[in-house]
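Peer 1: this one's structure only:
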């Protein structure tokens, strides 16, 4: 396909799409294709996107071949073989072709698929089923079709014939009338006449019908009774959404019978049975044929209930004797259920096979299934629709807790909230907790509630006085799995973060992504693992506790190896991401031994997006590694790239927590180079947050270590940050002293990145001292190096300083050009601090030109960034600029408020001179016209005494 064709299919209606975007999606598609065996080849050739794959690996061609072969088998009378072949064929496509694509090309191809592929395939399948005498399966298959089969004449005839065979003459005649009416509305008069002709032929022919059961004494059976097997309703709370969904799916259009299959699925203990029983009591009047209920014991210790037994029980409940052969009893139940609308509830279904033979016998009723599994294939085989029951909301769980505690056992709101949080919205856990509270009548209930940890709820409580044990419920689902899936469940339990990707899961699992993905699908099917979004997996909180409990049965060495594989995955991936996102980032010592590249990053944008998705997992991995003496070697190596990302994204508090943790760990391990780096990172973040005193103390310790243990890069970084600290305090002479020492050091060590930053920093001092020409020379050299080494943050900072200098000199056009480029570079990295500084400098340029309205909006952007990142170094001058704009617009009170806040920040950072100048401005507010001050270079930020 050409690029234009791809865009027309995937992005219809959009004029142009960046080719890089298409390339990126193609790369992501390759990652998905890599999980197949054999792996198809997707690549660009001569400007065309080409997918090389074997013909028999493509479902479209396989289905066409199957239809052709099935036709031959039906012609030869080999109905069973034809049916098996076409059953496999139509299962290939569980949804319509290109279901997620809009626009004319996809819709046109879907219509072709309906007419030329789906309809012929189902025609052959239904002829095979008809040849086998399986008319109920014909109707089931027609209900399951993924397209409007009423438009296809041959399929409509199949339905009419099957309805006559199963004894539903009234339905057959109603169907003919409805389809004929639709054909006439579309002016398809010939088709409508042919439909009537076929109906007359069928009605006049001798068709096999369901037998009428006759008693041995020759009398007909008694009239059908309307059974009511619903258990007693419970004090049901919450779950409004699944209740409404169940009501919607089971409410037919006016005049239509209530039929079909609905699956109510969810993990053990989530309240599926209680929900269905409660709903059943609400709607029982809709079912004149009664309510039949069978507990199939899919996960209990009892023997799984046989479908034949269910048929006999239902016949008896309807007032009949289960006489005759199994086939006769099946026909009898089908007839009884088809006479009047009946609700059938099949509770606790284990898997698809458990009800595969039973469902065709219940085709005349509305069947509601509860199961811990998703029962995905029933959507294909019987057209089942599914509702997933999820954990209760905190408010619903709180209401359930109050209800179950009763009026004589009260907890205050705070204690209830803590208990609800530990029960994680699982009704069975709340029941266990309240039952435990009832067994401890002597102690204050708040103290009892405090004892209920998640581990106790899952493992220790229950199995007394008839109370269910939560862990035992989970174990039933867990034990039903094969060992690869049970092991993967334990692996996910050992994962330190809140969710996990397929790549991280495969790393911990120690198998291929393809094998791990297959096991994940089975865990999702069993409702032991959730998939909140595509490619992300997580455990419910209590299931996570159960997974850890199960993992404790493994050997300690195996558990350690599993966790270490996941830490190595995160270390390799985040280091690759940092190197790609920030070209001058240096891998921490020891990272080179990780030679794997587990994530194929397309570009730096992909790398940054990956970090944002994995941020919480990475933070958790760092904390976990620090807690295990055998894994502490990962703490700094993970922490350094993660903190680097956090700094650039403005997450300074996260960065500081990481740096302080790595300081503690590297102090224990005695690695002086890592400790120096950690101290420097901590000091840099403290300085950004305005914690000047702590920052100085940390920098001095880092400099001492760097000199004592000969760490040149550490010494250079300490000197540059000490200079920055002095600039924050307003002492340009002290800053210049530190930076001249640092420049000599980087020249000695031939450190280009250091040269770049020192030239820039020295230029800010020169600019602050009005030595503009010398500052331009330094900035030109810094820019040349930054471009060569691709140091984007330095490039943005240098452009900002150029813009500030041009503003001071009155070259407003040049200033605007430099500052606009600086903002674009900073936002593209993204670097939140440099973005805020660029916005502030643009605002100062607007102030210099009297454009206060423009300045106000840009200052607000800078202040919003500072508020998110807690960057007080940039926030203080931004507040000064805001006060200047407010004052110029006559908003005196707002100006005073902004300046006072700025003065407080300057005092906190130790810049007494700047704080005093701001206070002076407040005290000596002019009463006449306001003079708009000219902004100063970056070193001095915004002056307040002009």
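Peer 2: That came in fine, so what should we check first? Here the structure is a predicted model, which is why all the values come from computation and not from measurement.

Peer 1: use CA for all of it now, contacts and neighbours both
Peer 2: Fine.

Peer 1: OK, contacts around the nearest residue to residue 324 once chain neighbours are set aside?
Peer 2: Closest residue to residue 324 apart from its sequence neighbours, by Cα to Cα, 6 or more residues apart in numbering: residue 213 at 7.9 Å. Going by Cα atoms under 8 Å, 6 or more residues apart in numbering, residue 213 touches 220, 221, 324, 328, 332.

Peer 1: my guess is residue 136 contacts residue 164. True?
Peer 2: No. Using Cα atoms under 8 Å, residue 136 is not in contact with residue 164, being 10.8 Å away.

Peer 1: which of the contacts of residue 213 count as buried?
Peer 2: 328, 332 (16 or more other Cα atoms under 10 Å).

Peer 1: out of the contacts of residue 213, who's nearest residue 908?
Peer 2: When the contacts of residue 213 are ranked by distance to residue 908 (Cα to Cα), residue 332 comes first, at 86.9 Å.

Peer 1: give me the element the closest residue to residue 797 other than its chain neighbours is part of.
Peer 2: With sequence-adjacent residues excluded and distances taken as Cα to Cα, 6+ apart, residue 797 is closest to residue 834, at 6.3 Å. Using DSSP states H and E, residue 834 falls within helix 832-848.

Peer 1: mind listing residues that contact that helix?
Peer 2: 648-650, 793, 796-797, 800, 803-804, 807, 812, 815-816, 819-820, 822-823, 826-827, 852, 854-856, 858-859, 861-863, 865-866, 869, 871, 874, 878, 881, 885, 932-935.

Peer 1: roughly how far does residue 228 sit from residue 252?
Peer 2: Distance, residue 228 to residue 252, using Cα to Cα, to the nearest Å: 21 Å.

Peer 1: neighbour count winner among these two?
Peer 2: Using other Cα atoms under 10 Å as the criterion, residue 228 and residue 252 rank with residue 228 on top: 15 against 12.

Peer 1: now the more buried one: closest residue in space, sequence neighbours ignored.
Peer 2: Nearest to residue 228 is residue 291, by Cα to Cα, 6+ apart, at 4.8 Å.

Peer 1: right, and the one you found touches residue 276 too?
Peer 2: No. At 12.0 Å, residue 291 and residue 276 do not qualify as touching, with contact defined as Cα under 8 Å.

Peer 1: have a look at the two and say which one is more surrounded.
Peer 2: A count of neighbours by other Cα under 10 Å puts residue 291 above the other of residue 291 and residue 276, at 25 against 22.

Peer 1: which residues in the stretch 251-400 of the chain form helices?
Peer 2: For the stretch 251-400 of the chain, helices defined by DSSP state H, counting those that start in this stretch occupy the ranges 272-283, 307-317, 326-339, 352-356, 377-381, 394-405.

Peer 1: contact partners of the helix or strand hosting residue 616?
Peer 2: Taking DSSP H and E as the definition, one finds residue 616 inside helix 604-627. Residues outside helix 604-627 that contact it (Cα under 8 Å, 6+ apart) are 496-500, 567, 570, 574, 577-578, 580-582, 601, 631-635, 638-639, 642, 645, 658, 661, 665.

Peer 1: and here's the other structure:
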């Protein structure tokens, strides 16, 4: 029988054979999936559980490898599967096959057993599953926290076993164990109560009373408190020789006051929000948690998100919609975790408020906070009560307010993520995001009226774009517009454009977005405040960990901790790629806080991150094209710590992810006057932009590069900028501008850098070809070949040979073309240049097709395709697919031609290449006609053959 274990070493067993589940990290993956068996564990959550603050660069890749090996290791179990689901992994298994879930199931059975003997047997079987500490040998932040939580579950089970054994009259057998337990836990009142009960039932009432005095004195000395109500009540009953206690009855005292039993049904919920909009998925998730019969002892939903995102509104709206589910009342408290005028409310104050709301007489409320919390748990244990704990600071503030029993529901809202509440108490986390544009528009229409919103549709769209779905910002704007019904909404939009975030300030702190954000900011540590401010000026819409390390100058491990703290505070979000982002309004507030930084610190941070992007981009560019002309860079400033990709795949993935940040870094460098970095960033992006077809972006970065280069005393920089700007114009078929820049580059090169003329002639050849002048293209290609041969660079010579061959073919000189391309192919292969090899194979295929060698053309095109796909050149993949279709069609292989043309069409559409789309559509239509003609010819031939027969 399959068995999976975490209550001790992490193990998997097939019958009596233990399976090899790998090293500690792999065991940690298995443990992380087993704890949440049959539930999806998100990839980010798995990474955090396995590595904590030290997720490696290829963490997700390692995680996939571990999961793959675990699948292999567990294959023999048959009824166990690790399945990928959207956003994560789930281990599908019968819960009875996992010791942890069997442990919990047995405890549930014990608690519901009508006979104490059956209950005791079930608890003993549950405790017998433990083989030491949970996750023995695994040491991560998550295993430490989860181990502590599971140890608490085990301790509770031990106490429940003792209760049941006492109820069955086993007090004499228990005395040695309880004597040891009270020595180990001298302040635990439940343990003390069990020991007192065992002593009293064993005829040792005096010893019981004496031990009570010992406990009372210790509590007074160490905690400054008296024993709780339950222990005091048991003491009085032993003192009075109550037969019910000495002869049997409940094994452990519970806080059930003899008088003053609450009679009030609390109705503490504030009024529901009037302008509530949207949140259908979140409302459904809360209801689903309530309906989940396997939710545990109590349903706890923790609603998280930034200040002003609408957490309290969601909780109150949902609560009022489900009042019928809580007939015994609703309790509400604002815990003031993020308050403008004071510290968070102590949990003891909230407990006392709940006791008052439940109608407990003041004289019956114990003085000790622990006893008050125990009384609260006892009072609501069997009630169907909703507790809304709003604006919690952290898990410690919430735990004393959690009820006992299985019938209550708790909603907690907090700007912190409350991981401890999720880990130790099974809370369901629900993170609130911004409203959609449609929801934002509906909110404004509800507050201002549909007619006013429709009358100024343009201004409304501008307001929505500024707020980006942030509910408090929308609420502030709606309140102002509502208070000034004759004020045009366009005036409000203009105010936002002029004042920015300050336009959302208000004298009422609760209605001021800067004030609300300031409360969250004030709760941060000094280091978190500093990093938060710098992230507000970070280039790009989001930031990865290496860039954040460069921005701050902190080691990645340290800055990772700070970022997670800001995420916990709901000031940052982290996506599935591990990248951090801020809402634009939060980002604006963060940027404002940097005004308080010492002079120069803000610029130093920007310089570090710009150098990180610049040097990493150059390393990635070299990985894409190691034969490309090099540009010397100044050393990176200290703390920039650029990254070097392992190869082409890594480099392309980095560029794909970081392109928005790179463009923003270039803008930041331009604003700061770092002209050298501006044009060098454009240089580093060129190969990537060409391969991915980012033609408009290419033009933008080189225009910025030209502005920067004109402010430098560097002919070399201006030559490179004009050359690449000319190519960018040519790629967009802006021929006049292209030739103008290339001629300027050539004139500069003739005066300052004669050797660079080869590169310029090469671009001129391509540009004239795009203008339809193949003869001038061939002339420039031939001149570039002469220069390259003189330079003695075989990789560049190979490119020029292929270019001469291509343009010779365009001019009908097929023998010359084939000779040059074959020489180019040999050089590219000798010097390991896969891109040049692919380009040349494409040229040879074209020559083959033009000379009727269609089979050879198909073979050459297919070889080129393999290489273009391997290096990630999606532009050339699309072009080569289109070219491949032509010899396929010429050979009558119509299905093959249709397949490659349809793939080319899809790529051209994705690359916004409208002219290419229309051309391939025409080729597909022509292919259809050719197919019909071929079918007709086959039919005619068949009829003729039949006639002959």
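Peer 2: Received the coordinates, thanks. Every value quoted in this text rests on a predicted model; they were computed, and no experiment measured them.

Peer 1: need the TM-score between these chains.
Peer 2: Once superposed, the chains reach a TM-score of 0.72 (TM-score structural alignment, normalised by the length of structure 1), with 769 aligned residues with a Cα RMSD of 4.6 Å.

Peer 1: now intersect the contacts of helix 832-848 of structure 1 with the helices, please.
Peer 2: 648-649, 793, 796-797, 800, 803-804, 807, 812, 815-816, 819-820, 822-823, 826-827, 852, 854-856, 858-859, 861-863, 865-866, 869, 874, 878, 881, 885 (DSSP state H).

Peer 1: following the strand or helix carrying residue 207 of structure 2, which helix or strand comes up?
Peer 2: Assigned by DSSP H and E, residue 207 of structure 2 belongs to helix 205-223. Later in the chain than helix 205-223 of structure 2, the nearest helix or strand by DSSP H and E is helix 229-239.

Peer 1: hmm, back to that, whichever of the ones in helices among the contacts of helix 832-848 of structure 1 end up buried, select them in PyMOL.
Peer 2: Filtering those down to the buried ones (16+ other Cα under 10 Å) takes a single PyMOL command:
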select buried, resi 648+649+793+796+797+800+803+804+807+812+815+816+819+820+822+823+826+827+852+855+856+858+859+861+862+863+865+866+869+874+878+881+885
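
Peer 1: trace residue 620 of structure 1 over to structure 2, please.
Peer 2: Aligned by TM-score structural alignment, residue 620 of structure 1 pairs with residue 664 of structure 2.

Peer 1: what count of nearby residues applies to its match?
Peer 2: Residue 664 of structure 2 has 17 nearby residues by other Cα under 10 Å.

Peer 1: show me what contacts the residue nearest to residue 228 of structure 1?
Peer 2: 226, 227, 228, 229, 230, 284, 342, 343, 344, 345.

Peer 1: and those residues, which is closest to residue 401 of structure 1?
Peer 2: Nearest member of the contacts of residue 291 of structure 1 to residue 401 of structure 1, counting by Cα to Cα, is residue 230, at 25.0 Å.

Peer 1: the closest one maps to what in structure 2?
Peer 2: Per TM-score structural alignment, residue 230 of structure 1 is aligned with residue 269.

Peer 1: leaving out sequence neighbours, find the closest residue to its match.
Peer 2: In space, residue 269 of structure 2 is closest to residue 332, 5.6 Å off (Cα to Cα, 6+ apart).

Peer 1: going along the chain, name the helices of the stretch 651-800 of structure 1.
Peer 2: Going by DSSP H, counting those that start in this stretch, the stretch 651-800 of structure 1 shows helices at 652-669, 672-688, 692-708, 712-729, 732-748, 752-768, 772-789, 792-808.

Peer 1: map the residue nearest to residue 797 of structure 1 across to structure 2 for me.
Peer 2: Residue 834 of structure 1 maps onto residue 876 in structure 2, by TM-score structural alignment.

Peer 1: follow-up on the earlier one: could the helices of the stretch 651-800 of structure 1 go into a markdown table alongside distance to residue 913 of structure 1?
Peer 2: Formatted as a markdown table, the helices of the stretch 651-800 of structure 1 follow (distance: least, Cα to Cα, whole Å):
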| stretch | distance to residue 913 of structure 1 |
| --- | --- |
| helix 652-669 | 27 |
| helix 672-688 | 18 |
| helix 692-708 | 15 |
| helix 712-729 | 8 |
| helix 732-748 | 12 |
| helix 752-768 | 15 |
| helix 772-789 | 23 |
| helix 792-808 | 21 |
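
Peer 1: with adjacent residues omitted, what lies nearest to residue 467 of structure 2?
Peer 2: Nearest to residue 467 of structure 2 is residue 473, by Cα to Cα, 6+ apart, at 5.8 Å.

Peer 1: so how far is residue 61 of structure 2 from the aligned partner of the residue nearest to residue 228 of structure 1 in structure 2?
Peer 2: Residue 291 of structure 1 maps onto residue 330 in structure 2, with residues paired by TM-score structural alignment. Using Cα to Cα, we find residue 330 of structure 2 at a distance of 47 Å from residue 61 of structure 2.

Peer 1: for residue 316 of structure 1, see how far away the closest residue to residue 323 of structure 1 other than its chain neighbours is.
Peer 2: The shortest distance from residue 323 of structure 1 to any non-neighbouring residue, by Cα to Cα, 6+ apart, is to residue 329 (6.6 Å). Per Cα to Cα, residue 329 of structure 1 is found 11 Å from residue 316 of structure 1.

Peer 1: now list whatever residues contact both of those two.
Peer 2: residue 322.

Peer 1: these two: which is more packed in?
Peer 2: For residue 329 of structure 1 versus residue 316, neighbours defined as other Cα under 10 Å are more numerous around residue 329 (21 against 15).

Peer 1: what's near enough to touch the more buried one?
Peer 2: 311, 312, 315, 322, 323.

Peer 1: would you list those residues in JSON lines and tack on neighbour count and distance to residue 394 of structure 1?
Peer 2: What follows is the contacts of residue 329 of structure 1, written out as JSON lines (neighbours: other Cα atoms under 10 Å; distance: Cα to Cα, whole Å):
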{"residue": "311", "neighbour count": "22", "distance to residue 394 of structure 1": "41"}
{"residue": "312", "neighbour count": "19", "distance to residue 394 of structure 1": "43"}
{"residue": "315", "neighbour count": "24", "distance to residue 394 of structure 1": "43"}
{"residue": "322", "neighbour count": "20", "distance to residue 394 of structure 1": "48"}
{"residue": "323", "neighbour count": "15", "distance to residue 394 of structure 1": "52"}
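
Peer 1: where does the match of residue 230 of structure 1 land in three-state SS?
Peer 2: coil (DSSP: H, G, I helix; E, B strand; the rest coil).

Peer 1: number of nearby residues for it?
Peer 2: Residue 269 of structure 2 - counted by other Cα under 10 Å - has 17 other residues nearby.

Peer 1: residue contacts, the equivalent of residue 283 of structure 2 over in structure 1?
Peer 2: Using TM-score structural alignment, the partner of residue 283 of structure 2 in structure 1 is residue 243. Residue 243 of structure 1 makes contacts with 275, 279, as judged by Cα under 8 Å, 6+ apart.
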